[in-house]
Each structure stands twice: as structure tokens, then as C-alpha cells.
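Participant: sequence first, predicted coordinates after that:
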Amino acid sequence: MTTDPLPANHPPVPSPKIGVLVANLGTPDGYDYWSMRRYLNEFLSDQRVIDYPAWKWQPLLQTIILTKRPFSSGAAYKSIWNEEAGESPLMTITKAQTEALRAELTKKHGETVMVDFCMRYGNPSTKSKVDAMVAAGCTKILFFPLYPQYAGATTATANDSFFKALGDLPWQPAIRTVPAYFDDTDYIDALAQSVERAYAGMDTRPDHLIASYHGMPERYLMQGDPYHCQCQKTSRLLKERLGWADDEIVTTFQSRFGPEEWLKPYTVEEVARLAKDGKRNIAVIAPAFSADCIETLEEINEEIKDAFVEAGGETFTYIPCLNDDAAHIAALAGIVTKNLQGWID
């Protein structure tokens, strides 16, 4: 293929590339008060996350919540912080995932595919990475929110941020977004492998595997959000892949916030109930999280574990997220390749 030479005064035009931009939730830059306040303000001001009218919500957020919560959230982040790298575990893991995915896609498609990551909240921002991809010559961008199950407060708001980043560009690339992959065979298989590895290393088989998903208000389900149904299907497919009985996996929801009813059963209450019913050994997996973060490392492995032990439980095993596990990266690369069809051979 030949191209016409550019006029002498023409701005430089880089060789065309295809961008693959993966997105995760985000992380504060530090666990100090002001870093936490900036992060929480951005997160809790998102109408997809908290959909109360701004006139009602913002005064409460700015005067009460953001005065107190940065201290408690900062302490939680401090307990899991990667001090050596000076960043949260989510940032460390997302970088590792991106590097592994880049290597896998380069092996398949060569240097024409550019792989990078962004965060919906905090840094690196979606806009900064979209701008960098366009400047590098990406005429097509595949945007990949790393949320297996779709929710308005996760997938949709990540897409919103991506679309907004395109708004100021004089020459917009062609775009695609990756849909939820809650029932992708390779993703389910990667989950099952992680369970099998964990169980193989245990002296006593757990009485139950708790599949704990991030929660949301019940009314979101009533308004048509498919998240709850997709979580239930992920649990069912995982159970079928493992060849287990129906009662061996229990689906629960964590991270309740605010006064209204959220999806049930609540993980923290369910593990305590199981312990009181004589279930002394349980394992917990978090299939909605592509990478370990504050909700898994601190909430599950500390708060929820404490609730189980205090209610009489004995052995609590947290099975880590898929992170940069080889089977997970292979699954993500397969999803990307499917979604690049027609753009690349």
C-alpha cells in the first residue's frame, strides 16, 4: 500500500494503529486525607454511582461525608497499601495485567495494536490516555471496562467517561466498547481453575464457597439494570463448570452504602449466619472484581472475615481475584480479539 507524500508544511501523521484501552475503577494517589478526599469526591459525585438529586446530595457529601470518610477510608487503604511501589494494590495489579495483555496481543497481532490502561476515577484519567492514543496514531480504539458483569455504576460510567474524552478531539477515532463478559467460557474457566487450585491446597474442604459480588441498591434492579441477573448466571456457570451441587455455592453482595435496601443476601450477614448454623469452614471468591482492591483485600479479607470468626467460624479462606493469572490474561486477550474482528486479521 502506498500513500501520497505530505506537503512540506503538513503536520506529522503517525502510522495508523489500533488502540486497546482497558479501564478499571480507580484509586487514590495516596491514603492521606486530601488524596482520599479528592478521590472520594470524584467517585461519590458520579450520578451513576449516587443518583440522588445534586441539590440534596452535594451538601451532605461536601459538609459531612467528605469531612469524616477520608480518615476511615485512608486507614483502610493504608492497611493494604503497596508501600514499596507507593501505590494501591489495584494500581500495581492493573499495571501487571496491562503488561501481560500487551505481550499477549503483540504476540497475536504485532505492533499495530497499542495497549494501555486508564482509571474511571483518579489517575491515569481516561481522557489522558485517549489523548495519548490518538497522538500515537490510533485511528480505532477498543475500550474495555474490566467489569465482567454490566452495571450502570461500573461499566456505564466508564463508557460515559470514554465518550466524554472523545468530545474535544478534532479528529475522533472509530470506537468500539467491549460488552460484559459474565458468561464468557474462558473467564468462567479461569475462575474455576482458581477455585480448584485453592481447594487443592486445603486440608479441609470448605462447607460452602461464597461468591461475593459488589452490591447495588435493589431499586436499580427494578429499574432494569441487568447486574443482579448476570451475577447469578456467573455463579451458576461456575458451579456447573466445577461440577458441584446447587448448595455448594452461595451468591451474596457486599459494600452496602447508605440507608436504602441493597441486593441481598448481604455477604457480611450471610457469613455470620452460616457460622451460627455450624458451618465452620468457608471460602470466599469475588467474581465481579477483575483485580484485588480495597473491597477484596480489606473488606472481604478483614471485615467480612472478622464477622465470620466472631460468629463462631473457624477457617476463612479468601481466594484472590484473577489479577494477572495466565488463564485470566488469555481470557481477556480472547475477548479483545473477538471484539477486534473486522478491524484486524
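Facilitator: That came in fine, so what should we check first?
Participant: going by C-alpha atoms from here, please, whenever you check contacts or count neighbours.
Facilitator: Fine.
Participant: which parts of the stretch 101-250 of the chain are strands?
Facilitator: Listed in chain order, the strands of the stretch 101-250 of the chain (DSSP state E, counting those that start in this stretch) span 113-122, 138-145, 174-177, 208-214, 249-254.
Participant: could you dump these to JSON lines with distance to Trp57 and mean neighbour count?
Facilitator: Formatted as JSON lines, the strands of the stretch 101-250 of the chain follow (distance: least, Cα to Cα, whole Å; neighbours: other Cα atoms under 10 Å):
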{"stretch": "strand 113-122", "distance to Trp57": "19", "mean neighbour count": "22"}
{"stretch": "strand 138-145", "distance to Trp57": "27", "mean neighbour count": "23"}
{"stretch": "strand 174-177", "distance to Trp57": "31", "mean neighbour count": "14"}
{"stretch": "strand 208-214", "distance to Trp57": "22", "mean neighbour count": "23"}
{"stretch": "strand 249-254", "distance to Trp57": "22", "mean neighbour count": "22"}
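Participant: just send those back as JSON lines, with distance to Tyr77 too.
Facilitator: Shown next, in JSON lines, are the strands of the stretch 101-250 of the chain (distance: least, Cα to Cα, whole Å):
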{"stretch": "strand 113-122", "distance to Tyr77": "15"}
{"stretch": "strand 138-145", "distance to Tyr77": "23"}
{"stretch": "strand 174-177", "distance to Tyr77": "31"}
{"stretch": "strand 208-214", "distance to Tyr77": "18"}
{"stretch": "strand 249-254", "distance to Tyr77": "17"}
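Participant: below is an additional structure, to be compared with the one above:
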Amino acid sequence: MLVVARSTGLHRLGGMERHTDGLLGTLRTRAGRVSLITTPLPPGAVPWPGVAVVPAGDRPGAYSRRWWREVPRRVRELAARDTPDLVISQSTAAQSAVPGLLAAGIPLVYILHGSAADTLRSLAGHYDPRSLYRRWRLARAWAWNRRVLPQVPRLVAVNRRQAQSLLRDLPLDPARLLVLENPVDPGFRPARDGAERAAARRRLGLPATGPVAGYAGRLAAGKGVDLLLAWARSRPGVTLALAGEGPLAAVAGGLAPAVRLLGRLAGEELAVFYRALDCLALPSREPEGLPLAALEAGASGVPLVAFATGGLADLAEEGSVLGVVPGDIAGLFAALDRVLADEALRRRLAAAAAARPRRSWEEWTDTLLAFALADVGESGSGRIQ
């Protein structure tokens, strides 16, 4: 198997990187050999056993010109040398290698966590000179996607809205597209009782009493973390716990004790974090695929408040997330206040999230492989899994 991903958990960036880790961990038990094309690993990072890491680009985790230039060459080289059973790409940088893979008869599946077109649409009507270069890059990416994605044998979207957008914007055969929601590790579960919740707070150094809201992910303005900091500053008695790293970490660290900066958490520590919360907030300014944090919080019995974008809008429609109109800052603040003050609402949201079907990493990977390696005629038409 050959996997292409710009970054991984070793790059310490965010949720999609943890998704790559989960995929690699499961593939190692399903394939004789796993190779990974990714950006250079940070100093001191220890690669996974059984995964051959092939670096591309010049900076860890960065969308550099060199990354875009080198990935197709690396894919072609590895495909010619090893003839992988399947190429799994989580980066559109591999697109110019698609014709060669098709000519060689090597199966290829793209896992799409977002859409350049959807992001451009979310920016429409919000003029900001600082975003002009980014809009130009998104427009270029979308033009390239329109040329190449219809050629890709298999596409996986992580939420319904994304799949609908792809079918609307591109001449795609629905039989080549699968909606496959992200998996959830079974270690995420609700606190058994108040004592376990209190123990979780003690372990993380959080207040034993009073409401605690949380956020898990990259600490960046694009994720809306600056909005949460502004909300926490104006809510005496409320604690905001942040699990993650990023450019706003220094600002958040200066707002103690209202804001508690916990750093990057993983595994059991992250599960404990969710059990300590009264609610989680994900106010991303741009469309999200389907954040692992949203699914993990739901599995942990934690109500979620979020801007209703991408897969989060799907969850809001189902009633498992308290959705807010994207960009409505006053609405976000009011929703956070409401969910912290209303125990019955928290219970309803938690119950709706708990009722959603979930897949383990093993089940998710097996579904992906079955879809990617099946003939189009056997795959059904636009199945939702």
C-alpha cells in the first residue's frame, strides 16, 4: 500500500493528521508493506514501525511549492518500483500522477476532507485584503481539481454535503463516490458518574466546580479559537480548556485562569479531557470535513456547539450538535451560554450523539479497501456508509 498525506500526528498539527495515523496503524495489519509520502518529519520524530517514510517537500507539514512538485514524482517512482496494490491519497498534490497510475492499472482512491470550491464559497461576500492570495490559491486548486478528480477511479467524501457538492460541481459517476464518515476509537466513552468526571478534572488541573467548556484542535484563528478566547474573557466563573497547539497558544496562555492551556493531548489523556467537559466548541470559520473532535466528543457524551459548516452542519441537522449560523459571533456566544446553563439541553444533545452509528478504525479501513478495490459495477451508486 502507498499512502500520500501532507502531515501526520508526528507533525503535531491537528485532527486530520491523527486521521492519517489511524489509517496507517490499521493498514500495517492489512498489508505486507506500507509506504508513506509525507513532508519531512520534525526533528526527533520516530516513524511508525513497518512504515517506509518517503519525504517530499522542504518543511515539516508545509504546503510548499517543493511539496507540490515532488509528490507526483515520488508517486511515479514508487509505483514503478514496488507496484503497490493500492494508492491512498489524502492530498491533492498527487493529482498529476493520476494518468500514469491509470495507465499502469494501479488502483487509486482519494480521501477528500474538504473542497476548494466549498471554501471559496464560504469566503464569498467577506472581503479581506489579507485573504486575496489564499483565494487565488484556492481558485487554482479548484481549477486543477476540476480537471483531475473526474479521472480518479475512487473518491471518498467524509460527509454528505461534500459528496453533494462534488456531484453538483463535477461530472462524476456516483458509483465512484462513497460517503464514509470518520471512525472513532472505542476508548472514547462518557464518564461513568460524577466521581469519574471529578477525577478527570483533577487529573488535568481543571476547577472541581463551575462550568468547563473545551476545544480540541489547532489553536488558530481559522479554527475560531480567537472567538472562544473573547467569549471566555467575558464570562466570569466559566473555564475554557484548550487541548492543542498552534499560533494562538501564547495568547491563550496569558489568559489564565479563565483559559487553561493543556497542550496537545492524545490517547487516554484526550479521552480524559472530554470526560471533564460540560461542552465542546468547534467554531471553525471555514467548512470542516467531519472533525474527529466532534465525533469523539459525541462518543464521550459531551454536547457540542459549532458553526454549522460541512459535516458539522450534517450533525446539526440530525440534532446531535447545537449548530450556529457560520460567522454569527453573537449567536455562538449565546449558544455556549445556553448549553452551559441548560442541563436538559446538554442531555438531549448527548443522547442524540450517542445514538449515532460509529465505526472503529478497523471497520472503517476495511470498508475503504473494499470500495477502493472493487469493480465500479460492484460498488453500488453513491453509497453512504
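Facilitator: Ah, there it is. All figures in this text were calculated on a predicted structure; none of them were measured in a lab.
Participant: TM-score for the pair, please.
Facilitator: The TM-score (TM-score structural alignment, normalised by the length of the first structure) is 0.30; 157 aligned residues with a Cα RMSD of 5.7 Å.
Participant: any idea which of the strands of the stretch 101-250 of the first structure gets closest to Lys95 of the first structure?
Facilitator: strand 113-122 (7.6 Å; Cα to Cα).
Participant: same for the closest one, what does it pack against?
Facilitator: Counting contacts by 3 or more Cα pairs under 8 Å, 6 or more residues apart in numbering; DSSP states H and E, strand 113-122 of the first structure packs against strand 17-27, helix 33-44, helix 89-109, helix 126-135, helix 157-166.
Participant: tell me what angle that strand forms with strand 138-145.
Facilitator: Note on geometry: by axes from the mean of the first three to the mean of the last three Cα atoms, to 10 degrees, strand 113-122 of the first structure and strand 138-145 are set 50 degrees apart in direction.
Participant: touching strand 113-122 of the first structure from outside, list them.
Facilitator: Strand 113-122 of the first structure has contacts (Cα atoms under 8 Å, 6 or more residues apart in numbering) with 17-29, 39, 42-43, 94-95, 98, 101-102, 105-106, 124-126, 129, 133, 138, 157-158, 161.
Participant: at 6 Å what do you get?
Facilitator: 17-28, 39, 102, 124-126, 158 (Cα atoms under 6 Å, 6 or more residues apart in numbering).
Participant: let's have the helices and strands packed on strand 113-122 of the first structure in a markdown table, adding mean neighbour count and distance to Ala192 of the first structure.
Facilitator: Below are those laid out as a markdown table (neighbours: other Cα atoms under 10 Å; distance: least, Cα to Cα, whole Å):
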| stretch | mean neighbour count | distance to Ala192 of the first structure |
| --- | --- | --- |
| strand 17-27 | 23 | 22 |
| helix 33-44 | 18 | 32 |
| helix 89-109 | 19 | 19 |
| helix 126-135 | 19 | 32 |
| helix 157-166 | 18 | 27 |
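Participant: adding distance to Val271 of the first structure, write the ones you listed out as TSV.
Facilitator: TSV is the format used below for these (distance: least, Cα to Cα, whole Å):
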stretch	distance to Val271 of the first structure
strand 17-27	26
helix 33-44	28
helix 89-109	25
helix 126-135	37
helix 157-166	31
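Participant: nearest to Trp55 of the first structure, of these?
Facilitator: helix 33-44 (14.0 Å).
Participant: for the closest one, packing partners?
Facilitator: helix 66-80 (3 or more Cα pairs under 6 Å, 6 or more residues apart in numbering; DSSP states H and E).
Participant: pull out the buried residues from the helix it packs on.
Facilitator: Residues Leu66, Arg69, Pro70, Phe71, Ser73, Gly74, Ala76, Tyr77, Lys78 are the ones in helix 66-80 of the first structure that count as buried (16 or more other Cα atoms under 10 Å).
Participant: leaving out sequence neighbours, find the closest residue to the fifth one.
Facilitator: The reference is to Ser73 of the first structure. Nearest residue to Ser73 of the first structure, sequence neighbours excluded (Cα to Cα, 6 or more residues apart in numbering): Met36, at 7.3 Å.
Participant: ok, which of the helices and strands packed on strand 113-122 of the first structure comes nearest Thr185 of the first structure?
Facilitator: helix 89-109 (18.1 Å).
Participant: stretch 141-161 of the second structure: end-to-end distance?
Facilitator: This stretch, stretch 141-161 of the second structure, spans 19 Å end to end (Cα to Cα, to the nearest Å).
Participant: look up how far Phe43 of the first structure lies from Tyr33 of the first structure.
Facilitator: Tyr33 of the first structure is 15 Å from Phe43 of the first structure, where distance means Cα to Cα.
Participant: how about the strands in the second structure?
Facilitator: For the second structure, strands defined by DSSP state E occupy the ranges 2-4, 34-38, 51-55, 87-89, 108-112, 154-157, 177-179, 212-216, 239-243, 259-263, 279-282, 304-307, 322-324.
Participant: out of these, which one sits most buried?
Facilitator: strand 304-307 (a mean of 28; mean count of other Cα atoms under 10 Å).
Participant: show me what that one is packed against.
Facilitator: Using 3+ Cα pairs under 6 Å, 6+ apart, strand 304-307 of the second structure sits against strand 279-282, strand 322-324.
Participant: what do you get if the cut-off is 10 Å, keeping everything else the same?
Facilitator: Packing partners of strand 304-307 of the second structure (3 or more Cα pairs under 10 Å, 6 or more residues apart in numbering; DSSP states H and E): strand 212-216, strand 279-282, helix 292-299, helix 310-318, strand 322-324, helix 329-341, helix 343-354.
Participant: next, the angle from the third one to helix 310-318.
Facilitator: It refers to helix 292-299 of the second structure. 30 degrees.
Participant: thinking again about what came up before, against Leu25 of the first structure, how distant is the residue nearest to Ser73 of the first structure?
Facilitator: For Met36 of the first structure, the distance to Leu25 of the first structure - Cα to Cα - is 15 Å.
Participant: same check on Ala174 of the first structure?
Facilitator: For Ala174 of the first structure, the distance to Leu25 of the first structure equals 24 Å [Cα to Cα].
Participant: buried ones in stretch 366-374 of the second structure?
Facilitator: Leu368, Phe371, Ala372, Leu373.
Participant: state the pair within these that is farthest apart.
Facilitator: The widest separation within those, taken as Cα to Cα, falls between Leu368 and Leu373 and amounts to 8.6 Å.
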